[in-house]
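Asker: Quick one: sequence plus predicted model below, questions after.
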Amino acid sequence: MSRDARWTALLDLLADRGRLEVEEAATELNVSTATIRRDLDQLAEQQMLTRTRGGAVAHGVSYELPLRYRTARHASQKQRIARAAAALVAAGEVVGLTGGTTTTEVARALALRPDIAADPAPGSLRQPALTVVTNALNIATELAIRPQIKIVVTGGVARPQSYELTGPLAGGVLREITLDIAVLGIDAIDPEQGAYAHHEDEASINRLLAERARRVVVAADSSKVGRRAFARICDIGLVDTLVTDEDIASEAVARFSDAGVTVTTV
């Protein structure tokens, strides 16, 4: 197992459990305790966890894994969810994409759709097949090489954990535009309380994206359903569709339906 794979696994275990012992992690990952101690020390130096005697703990309620270490979590579910969410976007629409691993997969799925990726007919006026508005630097970078897609990037201050632009500059741009559809990446969603993010600045910008859109789609794997995080993005009444995986509980589907949210499982 590579170092990056171990770090991803360690942070994943820590996010799920809140506390991790060296011996426990060594057994789970089938490596030596010396390797785990070294990994935990290096992760602590990067302020991604807090070392304790014999292990490590998460930083607290707003604990957030950097995007590069979240990519492998629930990867197959996220790709299925992304394709289903991308299918809800019509060619020619203006779509808002927040940052996150699932929305990054949505961007990739949109770029590969035949009706969007196709070159225009010879002699026709070149119009963008899709307009994407995003505050995510990684999404903008991936889509910028696609001539069929017009990219609009908000201003703002970049957060290294998520590559998202936040703050007044980002908000100023979003208040001047309208969107056909917004696809939100979230950290938690509750059928009564709404959608959440770990960081308040991200929640604020995501809320603006949702408010500027005629339709709001939340793309999230089922591990985020029925939970809450530090900062609320929006009330559940603003969400039109939740795209998630088949592991969502039937009771949760019923509660979302009662709240007026269409649940699509893949």
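Answerer: Noted; the coordinates are in hand.

Asker: Going by C-alpha atoms from here, please, whenever you check contacts or count neighbours.
Answerer: Fine.

Asker: Let me know how buried the nearest residue to Ile236 once chain neighbours are set aside is, in neighbour terms.
Answerer: Of all residues beyond its chain neighbours, the one nearest Ile236 is Gly194 (4.0 Å), with distances taken as CA to CA, 6 or more residues apart in numbering. For Gly194, the number of neighbouring residues by other CA atoms under 10 Å comes to 21.

Asker: Next one for the comparison:
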Amino acid sequence: MSRDTRWKALLELLAAEGGLDVDDAAHRLGVSPATIRRDFDTLAERRMLVRTRGGALPHGVGYDLPLRHKSARRAEEKQRIAHAVAALVRPGEALGLTGGTTTTAVAEALAARADLADGEVEGQALTVVTNALNIAYALTARPRFKTVLTGGVARPHSYELTGPLADGVLGQITLDTAVLGVGALDAAEGAATADEAEAGINRLLCARARRVVVAADSSKLGARAFARICPAEAVDILVTDTGADPEALADLRERGIDIRTV
């Protein structure tokens, strides 16, 4: 097992179980305890976990796992969701995209759409407003996309810009559609994420859009997170995977959400 594969496995186990001890991790990955200790020490130095006596804990309350590792979780579901969301976007729209692994996949799916790249539509094919550095970087190479990046302070794990500078830009624009990546979506508590600064930017995107689309895999449904983005009633469309709990979907439908499962 390569080092990168081992690190990804360790971070996945931490995310799922909330903590690991050295001996258990070594047994489950088939390596020596000394190797796991070195891995834990290195990942702790990179602020990807918190080292404890004899083991490790996730870094931060919300387990803010860097995108390159988060993207491997439920990857197939996220790709299906991303293509379904991208299909909802009409040429010529002004689109808001929050940061996150699923919204990054949405951006990639939009960039791959032939009708937005080959000149079938006159003028600008799409205007994308985002506070995510990685999304802006990926779309800037598309000449028929107008990419607007908010200002703000960059968060190292999610690549998202937050703060008053981002607020100022978003207060001056209007959007046709806002696509949100969320940490949780609950019928009673609404859409939420682990970080209050990111939630504030997402809330502004919702307020400036005529239509709000949440792109979330089934593990996010019926869950709760620290910082609220918007009530469930503010969401127009939810795109999720077929593994979603029927009861959670029924509760969300009662809030008036149009649900698409893929």
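Answerer: On my side now, so go ahead. What you are looking at is a predicted structure, and each value in this text was computed from that prediction instead of being measured.

Asker: So Thr264 of structure 1: helix, strand or coil?
Answerer: Classification of Thr264 of structure 1 by DSSP: H, G, I helix; E, B strand; the rest coil places it in strand.

Asker: Trace it over to structure 2, please.
Answerer: In the superposition onto structure 2, Thr264 of structure 1 corresponds to Arg260 when matched by TM-score structural alignment.

Asker: So its match sits against Thr242, correct?
Answerer: No - under the criterion of CA atoms under 8 Å, Arg260 of structure 2 lies out of contact with Thr242, with a separation of 9.1 Å.

Asker: and the residue nearest to Ile236 of structure 1, how far is that from Ser162 of structure 1?
Answerer: Between Gly194 of structure 1 and Ser162 of structure 1 the distance is 21 Å, computed by CA to CA, to the nearest Å.

Asker: do Ile248 of structure 1 as well
Answerer: In this structure, Ile248 of structure 1 lies at 25 Å from Ser162 of structure 1, with CA to CA as the measure.

Asker: now the strands for the stretch 151-266 of structure 1?
Answerer: Under the criterion DSSP state E, counting those that start in this stretch, strands of the stretch 151-266 of structure 1 are mapped to 157-159, 164-166, 179-184, 188-190, 194-197, 213-219, 231-234, 241-244, 262-265.

Asker: Dump these into JSON lines; add distance to Gly99 of structure 1 as well.
Answerer: Written out in JSON lines, the entries for the strands of the stretch 151-266 of structure 1 read as follows (distance: least, CA to CA, whole Å):
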{"stretch": "strand 157-159", "distance to Gly99 of structure 1": "10"}
{"stretch": "strand 164-166", "distance to Gly99 of structure 1": "6"}
{"stretch": "strand 179-184", "distance to Gly99 of structure 1": "8"}
{"stretch": "strand 188-190", "distance to Gly99 of structure 1": "14"}
{"stretch": "strand 194-197", "distance to Gly99 of structure 1": "11"}
{"stretch": "strand 213-219", "distance to Gly99 of structure 1": "11"}
{"stretch": "strand 231-234", "distance to Gly99 of structure 1": "13"}
{"stretch": "strand 241-244", "distance to Gly99 of structure 1": "16"}
{"stretch": "strand 262-265", "distance to Gly99 of structure 1": "21"}
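
Asker: Which one, of these, ends up nearest to Glu93 of structure 1?
Answerer: Evaluated over the strands of the stretch 151-266 of structure 1, closeness to Glu93 of structure 1 peaks at strand 179-184, with 6.0 Å, by CA to CA.

Asker: In structure 2, what range does that closest one match?
Answerer: Strand 179-184 of structure 1 lines up with residues 175-180 of structure 2 when matched by TM-score structural alignment.

Asker: To what extent does the matching stretch diverge from structure 1 after superposition?
Answerer: By mean CA distance after the TM-score superposition for structure 1, the fitted stretch 175-180 of structure 2 averages 0.4 Å away from its aligned residues in structure 1.

Asker: Could you check which of Ile248 and Ser162 of structure 1 is surrounded by more residues?
Answerer: When Ile248 of structure 1 and Ser162 are compared on other CA under 10 Å, the one with more neighbours turns out to be Ser162, at 21 against 17.

Asker: Map that one onto structure 2.
Answerer: With the correspondence set by TM-score structural alignment, Ser162 of structure 1 lines up against Ser158 in structure 2.

Asker: can you check Lys224 of structure 1 too?
Answerer: Alignment of Lys224 of structure 1 against structure 2 is given by TM-score structural alignment, with Lys220 as its counterpart.

Asker: Tell me if I'm right that its match and Gly181 touch.
Answerer: No - assessed by CA under 8 Å, Lys220 of structure 2 is found out of contact with Gly181, at 10.0 Å.

Asker: Mind checking which of those two has more residues around it?
Answerer: For Lys220 of structure 2 against Gly181, the residue with the higher neighbour count under other CA under 10 Å is Gly181, and the figures read 24 against 19.

Asker: Look up how far Arg80 of structure 2 lies from Val106 of structure 2.
Answerer: 10 Å.

Asker: and these two? which has more neighbours close in?
Answerer: Neighbours per residue, other CA under 10 Å: of Val106 of structure 2 and Arg80, the larger number sits with Val106, 27 against 20.

Asker: Counterpart of that one over in structure 1?
Answerer: Using TM-score structural alignment, Val106 of structure 2 sits opposite Val106 in structure 1.

Asker: how much does whichever helix or strand its match is part of stray from structure 2?
Answerer: If you go by DSSP states H and E, Val106 of structure 1 is part of helix 101-112. Following the fit onto structure 2, the mean deviation recorded for helix 101-112 of structure 1 is 0.5 Å by mean CA distance after the TM-score superposition for structure 1.
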